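# The following comprises the amino acid sequence and a computationally predicted model.
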Amino acid sequence: MEARHHEDAPVIRVSAGSGSGRTRLSAFDAALRSAGVANFNLIRLSSVIPPDAEVREVEAVDQLVGRHGDRLFCVYASAHAELPFHQAWAGVAWALADDGSGAGLFVEHEGPSEDQVGHDLTASLEDLIAGRGGGYAEAGRVVTSVTCDTEPVCAVVVAAYLAQGWTA
């Protein structure tokens, strides 16, 4: 069943990025820049998609916009590698309720291989769905990777719910 979306329903934008830097932190920042969310303060959410939401895969240029330092409420996976030829894989997958409400669930995983991240995303979604008695189906996933050459690297996938300033 297709989800019903209201005009003012939230759009959750999912983007991916990767980058390198002289430290793990600067590699993480480079990956966030690549995903289009570097100038936010990330506030990590658990993995519940509200009813009426629309999950949309986007490029970095189409990610949420806001002012420098705004809060970004998001679900994300970030993976690091620091040794030459090692890989960093990050992924986010989601399932939506069968009732068409738009309600759903995100899962996020990171690891050293595509196989591990793919397996973990599938297993977690299956467990979350089973724990709720069923009624959901996988609706999408975004997985990305980067291979370390000489500097630390980071791969991220970010599901951005809401950008919000600090004043009421």
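Sure thing, it's come through.
# all contacts plus neighbour counts: C-alpha atoms, from now on.
Will do.
# Residues contacting the top helix by length along the chain, please?
In the chain, with assignment by DSSP state H, the single longest helix is helix 114-131. When contacts are defined by C-alpha atoms under 8 Å, 6 or more residues apart in numbering, helix 114-131 is touched by residues 89-95, 105-111, 135-136, 138, 145.
# right, and Pro10 touches Arg56 too?
No - Pro10 sits out of contact with Arg56 when judged by C-alpha atoms under 8 Å, with a separation of 10.5 Å.
# Comparison target, given below:
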Amino acid sequence: MMVPRKVFFTWGVGVHKDRLASFEAALRSAGIEMLNLVNVSSIFPPNCIEITREEGLKLVKPGEIIYTVMARNDTNEPNRLVSAAVGLAVPEEKNHYGYLSEHHSFGETSLQAGEYAEDLAATMLATTLGIEFDPDTAWQEREQIYKASGKIIKTSHVCTSDKGDPNGRWTTVIAAAIFIM
């Protein structure tokens, strides 16, 4: 079985006249340009330990195939605000899985996009754990309900946003959870 033991979070921004090169620059900014990234869905493995970006980068090798949950957005419209966020929700029960969520948006600040991604992950976990809530209430209210249930121990997010290059070059933003086996 291939179940990740560790995870680290990273983000980056890249700007270039070519869209692909802008993405490469964002990967470089995030410190993960040397990895072969495979996108996976949004399950946070049971007993997976979160480590720092610095610790994680020491554990990977150039060319290694690495699994990621990544949010990515780009624009070549001058000054258009782009965001990419990954949310995390971890259950109290260590042997139960959690959730990651990707969110990419236009016109949202890092805080707005990040909280939205965190809300998505927490809501998916809450429904799995049978926590009752009103989906129409504000995130801050639901966050308190989720944590008060004693079933969700942690929610967080990583996010970046940037304005499109004023000269119309491609601007790419990424946020990623990088799994270590």
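Looks like it arrived, so ask away. None of the values given here were measured: they were computed from a predicted structure.
# TM-score for the pair, please.
Put the two chains on top of each other and the TM-score (TM-score structural alignment, normalised by the length of structure 1) is 0.79; 154 aligned residues with a C-alpha RMSD of 2.4 Å.
# quick revisit: can you list which of the contacts of helix 114-131 of structure 1 are found in strands?
89-95, 105-111, 136, 138, 145 (DSSP state E).
# In structure 1, mark out all the strands, start to finish.
For structure 1, the strands defined by DSSP E cover 11-20, 41-44, 48-49, 54-57, 71-81, 87-97, 104-111, 136-147, 153-164.
# what's the spacing between the fifth one and its chain's center?
When C-alpha coordinates are averaged (C-alpha atoms, centre = their mean, to the nearest Å), strand 71-81 of structure 1 and its chain have centres 6 Å apart.
# compared with structure 2, how much does it deviate?
For strand 71-81 of structure 1, the mean deviation from structure 2 after alignment is 0.9 Å (mean C-alpha distance after the TM-score superposition for structure 1).
# before we move on, what about the first one?
Compared with structure 2 after the fit, strand 11-20 of structure 1 shows a mean deviation of 0.7 Å (mean C-alpha distance after the TM-score superposition for structure 1).
# Please report the distance of the corresponding residue of structure 1 for Thr123 of structure 2 from Asp98 of structure 1.
Aligning on TM-score structural alignment places Thr123 of structure 2 opposite Asp127 in structure 1. Computed as C-alpha to C-alpha, to the nearest Å, the Asp127 of structure 1 to Asp98 of structure 1 distance reads 16 Å.
# higher neighbour count, these two?
Under the neighbour definition other C-alpha atoms under 10 Å, Asp127 of structure 1 and Asp98 were set side by side, and Asp98 has more, 17 against 12.
# The more buried one contacts Ala139, correct?
No - if you go by C-alpha under 8 Å, Asp98 of structure 1 and Ala139 don't touch, sitting 10.4 Å apart.
# Distance of the closest residue to Leu105 of structure 1 other than its chain neighbours relative to Val117 of structure 1?
Excluding the flanking residues, the one nearest Leu105 of structure 1 by C-alpha to C-alpha, 6 or more residues apart in numbering is Val48, at 4.7 Å. Using C-alpha to C-alpha, Val48 of structure 1 is found at 20 Å from Val117 of structure 1.
# what about these two, which has more around it?
Using other C-alpha under 10 Å as the criterion, Val48 of structure 1 and Val117 rank with Val117 on top: 22 against 14.
# Under the alignment, what does Arg22 of structure 1 map to in structure 2?
By TM-score structural alignment, Arg22 of structure 1 lines up with Lys17.
# what's the neighbour count on that match?
Neighbour tally, Lys17 of structure 2, other C-alpha under 10 Å: 14.
# show me what contacts the spatially closest residue to it that is not a sequence neighbour?
With sequence-adjacent residues excluded and distances taken as C-alpha to C-alpha, 6+ apart, Lys17 of structure 2 is closest to Arg169, at 4.5 Å. By C-alpha under 8 Å, 6+ apart, the residues touching Arg169 of structure 2 are 15-18, 76-78.
# can you do 10 Å?
Applying C-alpha atoms under 10 Å, 6 or more residues apart in numbering to Arg169 of structure 2 gives the contacts 14-19, 22, 75-78.
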